[in-house]
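1. give the three-dimensional model of this entry:
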Amino acid sequence: MTNETESKNRKRRTRFTMVLRRVHLYAGLFLLPWVFLYGITGAMFNHYGLFSEANIVDVPSSALSGSALDDFPSADLLAQQVVEQLRLAVPDAKIEMVDSHQPEFVNDVILQVKEDKIKHLVHIDPVAKSAWVASSPDKKYQPDAMLAKIRNVDVPSRPYELAKTSVASVLESAGIGADGKSEPQGWCKLNFLATVDGTPARVTYVLRDGHVDVSKFEGKSGMSPRQFFMRLHTSHGRPPHWNARMMWSLFVDIMACAMVGWGVTGLVMWWQIKRTRLIGGAVMMLSIATAIGLYYGMIHFYAASKL
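-> Sure, this is the predicted structure:
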């Protein structure tokens, strides 16, 4: 290989690296709002008190000493009691607990108390026997109902029946020979704005059962800022129309591709810095080992738990 050829190859690699770094950089800058959204709201799902709109009071176990929680059974004891009752209910069955699996509570015991337009959510930790209370105004937004006496309408086109009838044709066209009866799944709705006696109204028609809801349109989502951003986090799927919801779903796809892209470009840039290869390789192996451990741990958790 001549010096000139080697120089050209080096320039190509340098140019490729520069393009890679720029893509990595500008994709991150463009998608920064989504990075912050998913990062912050992800933490909000895990921590109720983060940016909470409720007043949260922690109640330590010491403050609950002498209460009914003193008699709250441990996970082991409760599991034994459940098994004993199962044995009594089905005496012919041999029911034994598996020693290799520790009984565990899935989550807190949660109860709600309403008082003077204030909603108190009481979370009781069944293991530590402590608790915390989230108090917030019970101010669920309810737009003014219009045409309240009308609950259902029967439209002549009968769209849901047409969809059910077309299932056989869909399956046949897909090469699936299924003769079973189709059953409703989900709630396809038609939403549109109208006016009732000159007043703006939001109309929702449920295709499945013909239920119709007409309420005064005030341009409000009915969600608090916290609820709205968390709803954005969980929004998924694509509607059949091109609207803001469809555009959001496209950016979810872009964000997914960008995250994979950041991983790939990060690997390439890491490998190009020779002095970081050893430490970076060790960190990556630790990451892979941790991910594998959590993978099998979560598989076992969901296999042994019914949520």
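
2. switch to C-alpha atoms for all contacts and neighbour counts from now on
-> Fine.

3. what's the burial count for Arg202?
-> Counted with other C-alpha atoms under 10 Å, the neighbours of Arg202 add up to 20.

4. A strand includes it, no?
-> Yes. Checked against DSSP: H, G, I helix; E, B strand; the rest coil, Arg202 lies within a strand.

5. my guess is it contacts Leu193. True?
-> Yes. Counting by C-alpha atoms under 8 Å, Leu193 is a contact partner of Arg202 at 4.7 Å.

6. got any residues that touch both of the two?
-> Common contacts of Arg202 and Leu193 (C-alpha atoms under 8 Å, 6 or more residues apart in numbering): Phe217.

7. which residue ranges of the stretch 151-300 of the chain form helices?
-> 159-173, 225-234, 244-272, 277-304 (DSSP state H, counting those that start in this stretch).

8. among those helices, which comes closest to Ile95?
-> helix 277-304 (16.3 Å; C-alpha to C-alpha).

9. pull the distance from that closest one to the chain's centre.
-> 22 Å (C-alpha atoms, centre = their mean, to the nearest Å).

10. helices or strands up against it?
-> helix 244-272 (3 or more C-alpha pairs under 8 Å, 6 or more residues apart in numbering; DSSP states H and E).

11. please find the angle between the direction vectors of the helix it packs on and helix 277-304.
-> 140 degrees (axes from the mean of the first three to the mean of the last three C-alpha atoms, to 10 degrees).

12. which SS class is Val133?
-> strand.

13. distance check, the spatially closest residue to it that is not a sequence neighbour against Val203.
-> Counting by C-alpha to C-alpha, 6 or more residues apart in numbering, Val122 is the residue found nearest to Val133 once chain neighbours are left out, at 4.6 Å. Distance, Val122 to Val203, by C-alpha to C-alpha, to the nearest Å: 36 Å.

14. circling back: the residue nearest to Val133: neighbour count?
-> Neighbours of Val122 (other C-alpha under 10 Å): 19.

15. just confirm it contacts Ser136, I think it does.
-> No. Using C-alpha under 8 Å, Val122 is not in contact with Ser136; the gap is 11.7 Å.

16. and Asn9, what helix or strand is that in?
-> helix 3-30 (DSSP states H and E).

17. right, and the helix or strand after that helix?
-> Helix 3-30 is succeeded, C-terminally, by helix 32-46 (DSSP H and E).

18. can you list contacts of that following helix?
-> Residues contacting helix 32-46 (C-alpha under 8 Å, 6+ apart): Leu50, Phe51, Phe229, Met230, His233, Met255.

19. list the contacts of the residue nearest the centre of the chain.
-> Nearest residue to the geometric centre of the chain (C-alpha atoms, centre = their mean): Thr234, 4.5 Å. By C-alpha under 8 Å, 6+ apart, Thr234 lies in contact with nothing.

20. the structure of the following sequence is requested for comparison with the preceding one:
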Amino acid sequence: MTTEPQSRVARPSSRARVRYNAGMKLVRRAHMYVGLFLVPFVLLYGLTAFLFNHPDWFSDRSVRLITTQDAAGTSLGSFPNAGELSAQVIQAINQGGTSRVSLSTAQVPAYSRDLALTAKGAEAEQVIFLELEARTGSVRSAPAPKPVSRPAWARASVPLDSPPAEVARTAVAAILKKWGRGPDEVKVRTPPELIFAVESDDGTTWRAAYNLQTEALTVRPWGPDLSTRRFLTAMHLACRYPSQINVQWCWAAIVDLMAVAMVFWGFSGLFMWWQMKSLRRLGAIVLAASLIGSILVAIGMHGLIGR
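-> This is a model prediction of the structure:
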């Protein structure tokens, strides 16, 4: 007589447990298959991001370091550090102004980035990065491209009766005015280039690039002009959805998919960890350390970027 009520009481709990196990199984399967599908794209995206921190990987340039011994005897060897140069700037300000200022302790003087220079010669093209505080640097050299005679038809500038950038600027000003937000001034920020192919009288095909703002025309022989490194870094920097559905649109969709998948991996990983009771304490310690570390890094980067 008592077994039937007990089974009826236990049945809802058992059903809930079955649904819970089925849900967690679905989470584990989704976690795994999403990861398997995105493995190639994650590796590609990770590699392209890695190249920005390590400019010598897949580089088509030879690298030579500028040491303190190389800098000795040159003006770089006596280049002022950030504190010394700040004092010089403060002194110059006080000499030319009516009021005096002094260096504040709110910000430790520092250079925001390395000084980048380029050097071009008949035999090589060089990109130089100088670490001003340490008075060292690096020189990346590549053979100079073979000179290509510019065809006679390729003028340096090709002005049009209706400059495209001016047409766009005027149109934007009119639209904003129509919205009741008439601006004082509209400037072109980053004009695109019009890329097209040109075939000359002798049958040679050229790649032409026309700047919509400066109306400058650059040409080079038709053909690929990408090193492995340039291709990978350019692929990483490709962003936004183009107006037409093409390969770049697919790449943008994959980037969005990876962003969603990373959030899903994080939360699904938390659920999977919580199921393993024996690892809850150790996992909590790791999670707490990660949260503290990420907060400290975010605060530090905020101070660095915002200075």
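
21. could I get the TM-score for this pair?
-> Superposed pair, TM-score by TM-score structural alignment, normalised by the length of structure 1: 0.81. Supporting alignment: 298 aligned residues with a C-alpha RMSD of 3.2 Å.

22. helix or strand for the equivalent of the residue nearest to Val133 of structure 1 over in structure 2, which one?
-> Using TM-score structural alignment as the criterion, Val122 of structure 1 maps onto Ile128 of structure 2. Assignment of secondary structure by DSSP H and E places Ile128 of structure 2 within strand 124-131.

23. who are the packing partners of that strand?
-> By 3+ C-alpha pairs under 8 Å, 6+ apart, strand 124-131 of structure 2 packs against strand 115-120, strand 136-143.

24. tell me which of the ones you listed sits most buried.
-> Among these, strand 136-143 has the highest mean neighbour count (mean count of other C-alpha atoms under 10 Å), at a mean of 18.

25. that one vs structure 1, average distance?
-> Once fitted to structure 1, strand 136-143 of structure 2 is off its aligned match by 2.2 Å on average (mean C-alpha distance after the TM-score superposition for structure 1).

26. list the helices and strands that strand packs on?
-> Using 3+ C-alpha pairs under 8 Å, 6+ apart: strand 136-143 of structure 2 touches strand 62-66, strand 124-131.

27. for that strand, which outside residues touch it?
-> Counting by C-alpha under 8 Å, 6+ apart, 60-68, 71, 123-131 sit against strand 136-143 of structure 2.

28. quick one: contacts for Ser52 of structure 1?
-> So, once contact is read as C-alpha under 8 Å, 6+ apart, Ser52 of structure 1 ends up touching Arg226.

29. for the helices and strands packed on strand 136-143 of structure 2, could you give me a markdown table that also reports distance to Gly300 of structure 2?
-> Converted to a markdown table, these look like this (distance: least, C-alpha to C-alpha, whole Å):
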| stretch | distance to Gly300 of structure 2 |
| --- | --- |
| strand 62-66 | 29 |
| strand 124-131 | 21 |
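
30. single out the most deeply packed of the ones you listed.
-> The highest mean neighbour count among these, using mean count of other C-alpha under 10 Å, belongs to strand 124-131: a mean of 18.

31. post-alignment, that strand versus structure 1, mean distance?
-> Averaged out, strand 124-131 of structure 2 is 2.6 Å away (mean C-alpha distance after the TM-score superposition for structure 1).

32. next one: that strand to chain centre, how far?
-> Centre to centre, stretch against its chain (C-alpha atoms, centre = their mean), the figure for strand 124-131 of structure 2 is 21 Å.

33. can you check stretch 36-51 of structure 2 too?
-> 15 Å.

34. can you name the residues of structure 1 that that stretch overlays?
-> With TM-score structural alignment as the criterion, stretch 36-51 of structure 2 aligns to 29-44.

35. any buried residues in that stretch, and which?
-> Using 16 or more other C-alpha atoms under 10 Å as the test for burial, stretch 29-44 of structure 1 gives Trp34, Leu37, Tyr38, Ile40, Thr41, Met44.

36. what's the answer for stretch 256-269 of structure 1, then?
-> Quick answer for stretch 256-269 of structure 1 (16+ other C-alpha under 10 Å): Ala258, Met259, Gly261, Trp262, Thr265.

37. want to try TSV for those, with distance to Gln185 of structure 1 as columns?
-> Listed next are the buried residues of stretch 256-269 of structure 1 as TSV, based on distance: C-alpha to C-alpha, whole Å:
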residue	distance to Gln185 of structure 1
Ala258	33
Met259	32
Gly261	35
Trp262	37
Thr265	41
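
38. nearest to Ile292 of structure 1 among these?
-> Met259 (19.6 Å).

39. ok, the closest one - contacts?
-> Going by C-alpha under 8 Å, 6+ apart, the list of residues near Met259 of structure 1 is empty.

40. sorry, back to before: any idea how far Pro191 of structure 2 is from the corresponding residue of structure 2 for the residue nearest to the centre of structure 1?
-> Under the alignment (TM-score structural alignment), Thr234 of structure 1 maps onto Leu237 of structure 2. Look at Leu237 of structure 2 and Pro191 of structure 2: by C-alpha to C-alpha, they are 17 Å apart.

41. now Leu176 of structure 2
-> Where Pro191 of structure 2 is concerned, Leu176 of structure 2 sits at a distance of 19 Å (C-alpha to C-alpha).

42. what does the strand holding Ile128 of structure 2 contact?
-> Strand 124-131 of structure 2 is touched from outside by 113-120, 136-144, with contacts defined as C-alpha under 8 Å, 6+ apart.

43. what span of structure 1 lines up against stretch 262-272 of structure 2?
-> Using TM-score structural alignment, stretch 262-272 of structure 2 lines up with residues 259-269 of structure 1.

44. which non-adjacent residue is nearest Ala110 of structure 2?
-> Leaving aside its chain neighbours, Ala110 of structure 2 sits nearest to Ala82 (5.1 Å; criterion: C-alpha to C-alpha, 6+ apart).

45. scratch that, Met223 of structure 1 is what I was asking about
-> Tyr141 (7.5 Å).

46. burial of the one you found, as a residue count?
-> 11.
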